[in-house]
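Engineer: Sequence first, then the predicted structure, then my questions.
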Amino acid sequence: MASSQIRLKIFPGVRCLFDKLVQVKVEGLAPHKLVELRSRLVDDKEVIFKASALYQADKKGLVDVSSAPSLGGSYTGVEPMGLWWSMAPETPHRKLVKKNVVTPTVVEIAAHNVVTGEMIASETNQREYMMEGMRRIPVREGRVRGVLFIPPGEGPFPGIVDLYTFGGGLSEQRASLLANKGFVVLALAYYGYQDLPKNPKRLDLEYFEEAVNYLQHHPKVGGPEVGIISISHSGALALSMSSFLTCIKATVCINGCNANTVFPLHYKDIVIPPLPLLMENIQMTQSGVIDITDVTPDPTVGKNRASLIPIERADCNFLFAVSEDDRNWSSALFAKQAAEMLKSHGRESFQVVSYPEAGHLLEVPHMPFCPSSFHAALGRAVVFGGQPKAHSGAQLDLWERVQEFFKRHLNDKST
């Protein structure tokens, strides 16, 4: 195998936005020769992620990952982006962290001789978060803390609040990528960030109202109505904002709960207590990671109803996305209950999308699958569920649905 003749190429180029699909080809191999492809990245916390796959060259000595099946390794079958989404951390229970979205996530793709292990060709894929001309503006307005992403162009653009926290802090990945689609997106922190409380005793909806007001009145935002995208714990916050704030037009709730959890939620003279967790329902998996699927009780039963978010008050459009193998909590049940509540009050402006074999953390396309990670509320690693290939497909589908949902409801003044 003459490595000097072998080339690994990435099309359409080595630089692209993180959510874009690329094509990997290896040329110059011996006909029908086996080759191992490996991917590797190091995230902002120095955690190494890796994947590998075995391919067989065709009669011309070519491997085209977009059409050839992987014969083994981290995944099998035809998976054009398998080398990305199947990457697993060397340090257990870690998810990919990208704190600085100004710089790309660099993924090394290499072809290796399956007999000797020798690297015979390589290339890097630089996966960007911000398109050229995008503005990233840190926000410190009154109490509001976060980062605003403004796409290039005159505008005005629809405004979206992105509620993504993973144990506090701020994640900018989804917000920046969504802004590339023609939205002004405010990645909003609400605890554990800058001077915000690290361990809050309560959450005040007035803080989120202040953030929405800031976004509404930004000169690049065409308003006055805005959208919200949320996941996990922030789902209840998104539903609460939709219920109490009249300017919310479109809300995406990904694997959220229809009741308040963790912190008491205050709005003016209203207090919504958190659901009491059933800690006795924690189970230990064979791998030593805890399973908390049944820790969050049914919020429609008995005294738990005090924690329900009154979404019957909401006058907006909802997209509920749920994973059927969500092991963080029963997100499919919660979405069903929310839909039934809306229906019972004559509201039909909602959609529920369900993904079999997907796990809790539905993120942007091609994000490495995260089956377990540290849970801030419990202080230890928990299992999140899902099967890697199905989960990856769900992320691709949901990303397109989210864009279409916001474009339809935030641009159409008649809905």
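Structural biologist: Looks like it arrived, so ask away.

Engineer: contacts, neighbours, all on C-alpha from now
Structural biologist: Fine.

Engineer: Now do Lys268: how many residues are near it, please.
Structural biologist: Lys268: 8 surrounding residues under other C-alpha atoms under 10 Å.

Engineer: got the contact list for it?
Structural biologist: Contact criterion C-alpha atoms under 8 Å, 6 or more residues apart in numbering gives Glu206 as the residues in contact with Lys268.

Engineer: Cys247: what's its closest spatial neighbour, skipping adjacent residues?
Structural biologist: The spatially closest residue to Cys247, leaving aside those adjacent along the chain, is Glu225, at 4.7 Å (C-alpha to C-alpha, 6 or more residues apart in numbering).

Engineer: need the contact list for the one you found.
Structural biologist: Contacts for Glu225 were tallied using C-alpha under 8 Å, 6+ apart; they are 159, 216, 247-249, 410.

Engineer: Now rank those by neighbours and give me the top one.
Structural biologist: Counting by other C-alpha under 10 Å, top hit in those: Gly159 with 30 neighbours.

Engineer: Was I right to think it contacts Gly222?
Structural biologist: Yes - with contacts counted by C-alpha atoms under 8 Å, Gly159 reaches Gly222, the gap being 7.0 Å.

Engineer: and for those two, which residues touch both?
Structural biologist: Contact criterion C-alpha under 8 Å, 6+ apart; residues shared by Gly159 and Gly222: Gln216.

Engineer: okay if I get the contacts of Glu225 as JSON lines plus distance to Leu319?
Structural biologist: Supplementary listing: these in JSON lines, determined by distance: C-alpha to C-alpha, whole Å:
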{"residue": "Gly159", "distance to Leu319": "17"}
{"residue": "Gln216", "distance to Leu319": "21"}
{"residue": "Cys247", "distance to Leu319": "17"}
{"residue": "Ile248", "distance to Leu319": "13"}
{"residue": "Lys249", "distance to Leu319": "11"}
{"residue": "Leu410", "distance to Leu319": "13"}
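
Engineer: ok, second structure coming up, stack it against the first:
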Amino acid sequence: MVGLNVTPEISLVDEPVKIRAWGLPTEQVITIRAWLKDEKGEIFHSRAFYMTDKKGNVDLEKTPATGGDFQGVFPMGLFWALRPAIPFLRLMKRDVMGSPFLVHLELYSSLLLNPLPEDSPVASKVIERWYVSPGVQRIPIREGRIRGTLFLPPGEGPFRGVIDMFGGVGGLLEFRSGLLASRGFASLALAYFAYDDLPSYLGQVDLTYFEEAAQFLCHHPKVSSDGVGVVAICKGAEMALCMASYLPQVAATVCINGTNAVNGNSLIYGDLSVNGIPYHPERVVITDFGSLSLTHAMDDPRKPEHQNSILPLEKARGPILFLVGDKDQNYNSLFFAKEAQARAVKNGKKDVYVRCYPGAGHLLEPPGSPFCPVSQSPFFPLPLTWGGELLPHCRAQEASWKETQDFLRRNINSSRRSKL
């Protein structure tokens, strides 16, 4: 009897699953296919080929993929390699509480070259991949100027507080905050443009908005009041570094593929005014795939005319961790991170760290998130190139997720202290 076993069948997306098949012809090539529908009904799919052993079994923790979307022993490769049936779509969970992603795993007893098979699988399973664990609370926040969503773990706390931000897509993304709350953090998914009554685009940015969010989180009865962490990517990482440089509430900062200076928009904070380094759209590169690479559109912050735009991260209260992919094709993020670290060292700040992941691109997301090298953006006429290579990028997602949580736990006090 042919069988397909997937354990666990219900899990968080950042948790690994085990996949085994048995009862197949011995020493024969078979195919395992994965697919899901996102909330808009779009299909994402992957497949890999395996050679059964002398007993007709395949165990993805031991059996190497001989071909398909990847090669080698990668137990989570089918999840990593999920790609859109329609090019340039990005898989993002919008409703993290209401439903999981239902991932269909199908077993075929032959080589399946057609990504949309006509024959029925010999065995199949449907598993649930969630972004929140049981007991996590989701609380919409519309207080003062703050627009976002607070995710609280079950229990009374106090929990380490984290502000979670994304980049140039704007709006409000909650999937990382749901996972952070599932791992014990009180996470505020914070929108800062293109959402609700916030500005539709980033012009002048007032840091007091972010200060208000940090104060709100510090004063929440279930959150440690001794400072918050900030986790952010892309333009959000730039905002995170602004917060770290000027706000005493920020105890630890994780900047994922960001910059070391204010770019594009201007920044104000009380009497402080910082002009952004202008973008150079004429330097945008159109790739062979018809997508845009923005790496060269950002100017060198070392130029004399840009010195006042560089963020004084040496003033930050707490440590700063830069997570960067060396194949990022959206930002020259490794250069910016090294510049930031060099400035910190020059000014006597020793707790600025750079973690570089070879082969990783721009969109470093929680593990289980499929590799997305290029996708559409609401603010550009052509898709944006994020860069990276499938297997090293997804290994980096696993490593960086653990490092992010460890960093936040080490550097955010979990006890109640005087309010900031």
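Structural biologist: Ah, there it is. None of the values given here were measured: they were computed from a predicted structure.

Engineer: sorry, back to before: so what corresponds to the residue nearest to Cys247 of structure 1 in structure 2?
Structural biologist: Residue pairing (TM-score structural alignment): Glu225 of structure 1 is matched to Gly227 of structure 2.

Engineer: What's the separation between its match and Gly388 of structure 2?
Structural biologist: 34 Å (C-alpha to C-alpha, to the nearest Å).

Engineer: go on, Glu9 of structure 2?
Structural biologist: Distance check for Glu9 of structure 2 against Gly388 of structure 2: by C-alpha to C-alpha, it reads 30 Å.

Engineer: Pick out whichever of those two has more residues nearby.
Structural biologist: More neighbours sit around Gly388 than around the other of Glu9 of structure 2 and Gly388, counting by other C-alpha under 10 Å; the figures are 26 against 14.

Engineer: mind listing the strands for the stretch 151-300 of structure 2?
Structural biologist: Taking DSSP state E, counting those that start in this stretch to define them, one finds strands in the stretch 151-300 of structure 2 at 160-165, 185-190, 204-206, 228-233, 250-256, 266-269, 272-274, 285-286, 292-293.

Engineer: and of those strands, who's closest to Leu112 of structure 2?
Structural biologist: Comparing the strands of the stretch 151-300 of structure 2 against Leu112 of structure 2 with C-alpha to C-alpha, the closest turns out to be strand 292-293 (32.9 Å).

Engineer: which residue ends up closest to the midpoint of structure 1 in space?
Structural biologist: When structure 1 is reduced to its mean C-alpha position, the nearest residue by C-alpha atoms, centre = their mean turns out to be Glu363, at 2.1 Å.

Engineer: so what corresponds to that one in structure 2?
Structural biologist: The alignment partner of Glu363 of structure 1 in structure 2, by TM-score structural alignment, is Glu365.

Engineer: can I assume that match is in contact with Arg395?
Structural biologist: No - here Glu365 of structure 2 does not reach Arg395: they are 10.9 Å apart, not a contact under C-alpha under 8 Å.

Engineer: The lengthiest helix in structure 2 corresponds to what range in structure 1?
Structural biologist: Among the elements of type helix in structure 2, defined by DSSP state H, the one spanning the most residues is helix 390-411. Aligned using TM-score structural alignment, helix 390-411 of structure 2 spans residues 388-409 in structure 1.

Engineer: quick one: that stretch to chain centroid distance?
Structural biologist: If you compare the mean C-alpha spot of stretch 388-409 of structure 1 with that of the full chain, they lie 10 Å apart, counting by C-alpha atoms, centre = their mean, to the nearest Å.

Engineer: Please identify the buried residues of that stretch?
Structural biologist: By 16 or more other C-alpha atoms under 10 Å, the buried positions in stretch 388-409 of structure 1 come out as 388-389, 391-392, 394-396, 398-399, 401-402, 405-407, 409.

Engineer: Ok, stretch 289-303 of structure 1 next?
Structural biologist: Applying a neighbour-count criterion of 16+ other C-alpha under 10 Å, the buried positions in stretch 289-303 of structure 1 are 289-299.

Engineer: Please enumerate the helices of the stretch 201-350 of structure 2.
Structural biologist: Per DSSP state H, counting those that start in this stretch, the stretch 201-350 of structure 2 has helices spanning 207-218, 235-246, 333-346. These are given in chain order.

Engineer: ok, now the stretch 51-200 of structure 2?
Structural biologist: 77-80, 175-182.

Engineer: Quick check: which of those is nearest to Leu207 of structure 2?
Structural biologist: Each of the helices of the stretch 51-200 of structure 2 was checked against Leu207 of structure 2 via C-alpha to C-alpha, and the shortest separation belongs to helix 175-182, namely 21.5 Å.

Engineer: Could you list every helix and strand that the closest one packs against?
Structural biologist: For helix 175-182 of structure 2, the helices and strands in contact under the criterion 3 or more C-alpha pairs under 8 Å, 6 or more residues apart in numbering; DSSP states H and E are strand 146-152, strand 185-190.

Engineer: packing partners for the first one?
Structural biologist: Here strand 146-152 of structure 2 touches strand 137-143, helix 175-182, strand 185-190, helix 207-218, going by 3+ C-alpha pairs under 8 Å, 6+ apart.

Engineer: The shortest one maps to which residues in structure 1?
Structural biologist: In this case it means strand 185-190 of structure 2. Here strand 185-190 of structure 2 aligns to structure 1 at residues 183-188, judged by TM-score structural alignment.

Engineer: What's the local residue count around Asp53 of structure 2?
Structural biologist: Other residues within reach of Asp53 of structure 2 by the criterion other C-alpha under 10 Å amount to 17.

Engineer: For the alignment partner in structure 1 of it, which non-adjacent residue is closest in space?
Structural biologist: Aligning on TM-score structural alignment places Asp53 of structure 2 opposite Asp58 in structure 1. Once flanking residues are discounted, Asp58 of structure 1 sits nearest to His32: 5.1 Å by C-alpha to C-alpha, 6+ apart.
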